[in-house]
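> Fold the following for me, if possible:
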Amino acid sequence: MTEHEKYQEHIRHTHDAFCKTVIRHAAIDAARSIRSRRKREISLEYLIEEKHYPFSTTDKYFAEQSGMTSYPLFVCGQMVLLESPELAAALSALSQMEQEIIFLYYFQRLTHVFLQGTPQHNTWKFYGEQTRDRVLAYAVELTGKVRGVIRGNLYELDYPQHFRHVAAEAVQADNIILHYEKGGREQPAGLYFDGRPDPKLGAFLLYEAKPNEPEHLRELLRQEQKGRAQLAPGDFKAHVTALHDGIILAEAQRIVAGLKDLSAPNSPNKTHFMVKLSPYFVQIASSKDTDRLFSMLPYKSLCFTGMKDRHGLYAVIGKDENRDKEVRRPRASIRRQLSETKQAAAPKKAPARTKKNELEV
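Sure thing, here's the model as predicted:
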C-alpha cells in the first residue's frame, strides 16, 4: 500500500469516526428531548379514565344566534340589521342627514380623511406633501363576515390624484365631540385633551370631528361611494402579480438612475460606483426577486455585495463601466409561450368513464 493510499484510508477512517460521533450525540439529544417531553405530558387515556374529563364538547353558538332579534334600519337605500334595540331607537330618532353620515362613516368605513385637522386627513396629506415615496393606496369596504372570515371589497386608488382631490374638497371641522361612558361634550378642535375619565361623564371612549358643513360632507361621501360602485371588477391575482413585477422594475429604475447621478466612484477605495439597495425591497424580496433585479440591470461588472462597517446591500459596478444605459426589460419565456400555444391548440378530451360499483349488504 502506497503512502497516498494510506493517507486516503486514514482520512476515510477519520471521517467515519466523526460521523459516528455526531450521530451518537444526536441520538443522545433526541432521547433526552423525548424523556423531558414525557415528564411534562399527560396521556389522553389517563385524562379520560382517571380524571373523567369529557372527550368532546358541543358549541351552542348557532343555537343562541337563532334566538336573537334583529332590528332593521333603512339608510341610503340599504338595510342595516342591528342587534341592540337601544342603538336602533337612537339612530331612528336622528335626522336623515345625520343617519346617512353615520352610515357612510361607521358602516361603509369612509373615514375622516375629508375632515380637515383630523389625524386621518393629516396622515393622508403627509405622504403627498412631505415625501416623494411611491405610495400604494386602497379603499377597503367591509361587506360582512362569512363563517368567521371577514369579506369585503378592495379598491385601488391613484394616490397623487386622490391626494389632490382630498386637499381641494376637505370640509373644515372646528369642533370635536368627546364621547364618554355616560354622555359626551363638545370642544374646539385645537383644545388639548388626553383621554382621561371625566368626573361626571365617566371613562373616555372615543372622539370624532364635527364638520362645519355636514350637508357638503354627506354629499362628498355619497359621491365617493357612487364612484366606487361604478368600477368594473378586477382580477386580484393578476393585480398582485403586476404589483410584484412593478416593485422589481421600480427598484431597477431607481438603481440605474442613482448610478447615472454619480459624478465619481463612491466606493470606499474609490474604484467602483455603488448604490444601496432599498432596505424595504431587501426585506420583502425573495432570492428569485433578487435574481430578476440582477438580470434587469444592464451592467457587465455588476455584483450585489455588502460593505464593511456599512449596513445593507449594495449594487456595485466598475469605474470603467458604461453607465448611460437603461433598464433591461425581461424577455418573455419561450417555453411558457410554447406551452400556452400547445394547450390552446390541443383538443379537449372527453371525461373518463367511471364504473359505478354497487355495495350489497
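> When you work out contacts or count neighbours from here on, use the C-alpha atoms and nothing else.
Fine.
> which residues touch Gly152?
140-144 (CA atoms under 8 Å, 6 or more residues apart in numbering).
> who's in contact with the nearest residue to it once chain neighbours are set aside?
Take Gly152 and drop its neighbours on the chain: the residue closest to it by CA to CA, 6 or more residues apart in numbering is Leu142, 4.1 Å away. For Leu142, the contact set (CA under 8 Å, 6+ apart) comprises 108-109, 150-153.
> Ranking by neighbours, what's the top pick from the residues you listed?
Among those, the one with the most neighbours (other CA atoms under 10 Å) is Gln108, at 16 neighbours.
> Wait, that residue touches Glu141, no?
Yes. Between Gln108 and Glu141 there is a contact under CA atoms under 8 Å: 6.1 Å.
> got the contact list for Glu215?
Glu215 touches Met97, counting by CA under 8 Å, 6+ apart.
> make it 6 Å
By CA atoms under 6 Å, 6 or more residues apart in numbering, the contact set of Glu215 is empty.
> From the contacts of Leu142, which land in strands?
Here DSSP state E is the test, and the contacts of Leu142 give 150-153 as lying in strands.
> Second chain to compare with the first, below:
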Amino acid sequence: MGAVKFEGVDVLDFLGKVVELHTQHYKDDFDIDKELIQNLAACRNGENEQLLWMSRTCGTYCLWERDVYLQDSHENKVWRFYHEQTKDSILAYAIQLDGIQDGKVTGCIWPLDYHAHVERVKLLSCAIEKVSVLFQDGTQAVFPYDSYIQQINMFKAEHGTSKCVTWLPESERELQTILRREHVKRDYHAKPGDIQEYMDSLKKSTLRGKLKEVQAVAAFTRKPPSHKKEPER
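All right, here's what the predicted structure looks like:
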C-alpha cells in the first residue's frame, strides 16, 4: 500500500482500533494518550496540534512532533529508541488535530514508515540551546541546556517541582522551516485512504489481528453440540 492519509476522522476511534489489533500489553498507556489528545483538541494551540503516535506490542506513546525534531530531547530519544535499540514491531502515525465535533476529536492521520521516519528525524533534528521551565508556584525560568537538570534541582526547594518543560532550539526559525517542509512532503505524497480497507490490511499483518481472524473462523466452523441421546448400555 502506498502513502495514504485519512482526513476528517474520529482520531481516538482510529487509534483505539490500532491498539486493539497491535498492542498486546500495557494498553493503559492509551488512556494517557487519549487524555492528552482530548485536551489539545479542546485548546487548539497551533504547533501542539501536530503529534506523532506509536503503537508497540507493549504500550503506546504520544509525542509532540516539534519536540521529536530536537536533538536529545526526551521525545527525540523515545522516538528513536525502538528503531535503534529494540526489535519491537511499531505502527507509527502523524496526527493533525482539527478540533472537537459532536464530542469527537477529529483530525487527519498519516500512517508512517516508522524506521524510515526515524532516519529522517536523525538527519533533520535541531540542537537545543535552552530549556524553559514552569515551576509549581508559577515561576518561569530559562536555563542553559547543558546545566538545566542541576538548575531545576536548585530551584525546587524554593519554587516547587517543575510542571512544564519546554525545549528551546538554537534556531526556532530553522525548526519551523523543517517542520513545514516535512508536512508539505508528507501530505503531497499521500492519497486519501479508506479506513476499513486499512484496518483490514492490519488484521492480516498484525499478530493480534491474525489471532482474531483465527478465533472468528473457529467460532464459525465449530460444530454445534449433538443433542442425540446416547444409547443405553
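> before we move on, the earlier item: pipe the contacts of Leu142 of structure 1 into JSON lines and attach distance to Lys226 of structure 1 per row.
Output for the contacts of Leu142 of structure 1, formatted as JSON lines (distance: CA to CA, whole Å):
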{"residue": "Gln108", "distance to Lys226 of structure 1": "12"}
{"residue": "Arg109", "distance to Lys226 of structure 1": "14"}
{"residue": "Ile150", "distance to Lys226 of structure 1": "23"}
{"residue": "Arg151", "distance to Lys226 of structure 1": "20"}
{"residue": "Gly152", "distance to Lys226 of structure 1": "16"}
{"residue": "Asn153", "distance to Lys226 of structure 1": "14"}
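> now, among the residues you listed, which is nearest to Asp174 of structure 1?
Nearest to Asp174 of structure 1 among the contacts of Leu142 of structure 1 is Arg109, at 22.1 Å by CA to CA.
> tell me, stretch 61-71 of structure 1 lands on which residues of structure 2?
Residues of structure 2 offer no counterpart to stretch 61-71 of structure 1, counting by TM-score structural alignment.
> and the end-to-end length of that stretch?
End-to-end distance for stretch 61-71 of structure 1: 20 Å, by CA to CA, to the nearest Å.
> Check stretch 227-241 of structure 1 too.
Stretch 227-241 of structure 1: ends 25 Å apart by CA to CA.
> again with stretch 99-117 of structure 2
So stretch 99-117 of structure 2: terminal residues 26 Å apart, CA to CA.
> corresponding residues in structure 1 for it?
Going by TM-score structural alignment: stretch 99-117 of structure 2 matches residues 144-162.
> For Tyr180 of structure 1, grab the count of nearby residues.
Residues lying near Tyr180 of structure 1 (other CA under 10 Å) number 20.
> Isn't it up against Phe204?
Yes. Between Tyr180 of structure 1 and Phe204 there is a contact under CA atoms under 6 Å: 4.4 Å.
> What strand or helix carries the residue most central in space within structure 2?
Centroid check for structure 2 by CA atoms, centre = their mean gives Trp53 as the closest residue, at 1.0 Å. In this structure, Trp53 of structure 2 sits in strand 50-56 according to DSSP states H and E.
> packing partners for that strand?
Identification of packing neighbours for strand 50-56 of structure 2 by 3 or more CA pairs under 6 Å, 6 or more residues apart in numbering; DSSP states H and E yields strand 59-64, helix 65-68, strand 90-101.
> and the angle for the last one with strand 59-64?
The directions of strand 90-101 of structure 2 and strand 59-64 differ by 60 degrees, with axes from the mean of the first three to the mean of the last three CA atoms, to 10 degrees as the criterion.
> chain center to strand 90-101 of structure 2, what's the gap?
8 Å (CA atoms, centre = their mean, to the nearest Å).
> Check how far it sits from its aligned residues in structure 1, on average.
Compared with structure 1 after fitting, strand 90-101 of structure 2 deviates on average by 0.9 Å (mean CA distance after the TM-score superposition for structure 1).
> Okay, Ile90 of structure 2 and Arg120 of structure 2: tell me how far apart.
In this view, Ile90 of structure 2 and Arg120 of structure 2 are 16 Å apart by CA to CA.
> now His74 of structure 2
From His74 of structure 2 to Arg120 of structure 2 the distance is 17 Å (CA to CA).
> can you give me the helices in structure 2?
11-22, 29-43, 65-68, 74-84, 114-124, 148-159, 172-189, 195-205, 207-221 (DSSP state H).
> most neighbours per residue, which of these?
helix 65-68 (a mean of 23; mean count of other CA atoms under 10 Å).
> Not counting it itself, show me its contacts.
Applying CA under 6 Å, 6+ apart, the contact partners of helix 65-68 of structure 2 are 50-52, 75-76.
> Tell me the one of the residues you listed nearest Gly209 of structure 2?
The closest of the contacts of helix 65-68 of structure 2, once distances to Gly209 of structure 2 are taken by CA to CA, is Leu52, at 22.9 Å.
> Who are the contact partners of the closest one?
62-63, 65, 93-94.
> Got a PyMOL select line for the buried ones in the residues you listed?
For the buried members of the contacts of Leu52 of structure 2, the matching PyMOL selection, counting by 16 or more other CA atoms under 10 Å, is:
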select buried, resi 62+63+65+93+94
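> any idea which of the contacts of Leu52 of structure 2 is closest to Ile178 of structure 2?
Closest to Ile178 of structure 2, out of all of those and judged by CA to CA, is Glu65, at 11.3 Å.
> Against Leu63 of structure 2, how distant is the residue nearest to the closest one when sequence neighbours are not counted?
Nearest residue to Glu65 of structure 2, sequence neighbours excluded (CA to CA, 6+ apart): Leu51, at 4.8 Å. Using CA to CA, Leu51 of structure 2 is found at 6 Å from Leu63 of structure 2.
> again with Leu15 of structure 2
Applying CA to CA to Leu15 of structure 2 and Leu63 of structure 2 gives a distance of 14 Å.
> go on, Asn76 of structure 2?
The gap separating Asn76 of structure 2 from Leu63 of structure 2 is 9 Å, by CA to CA.
> just Gln38 of structure 2 next, same as before
Gln38 of structure 2 is 14 Å from Leu63 of structure 2, by CA to CA.
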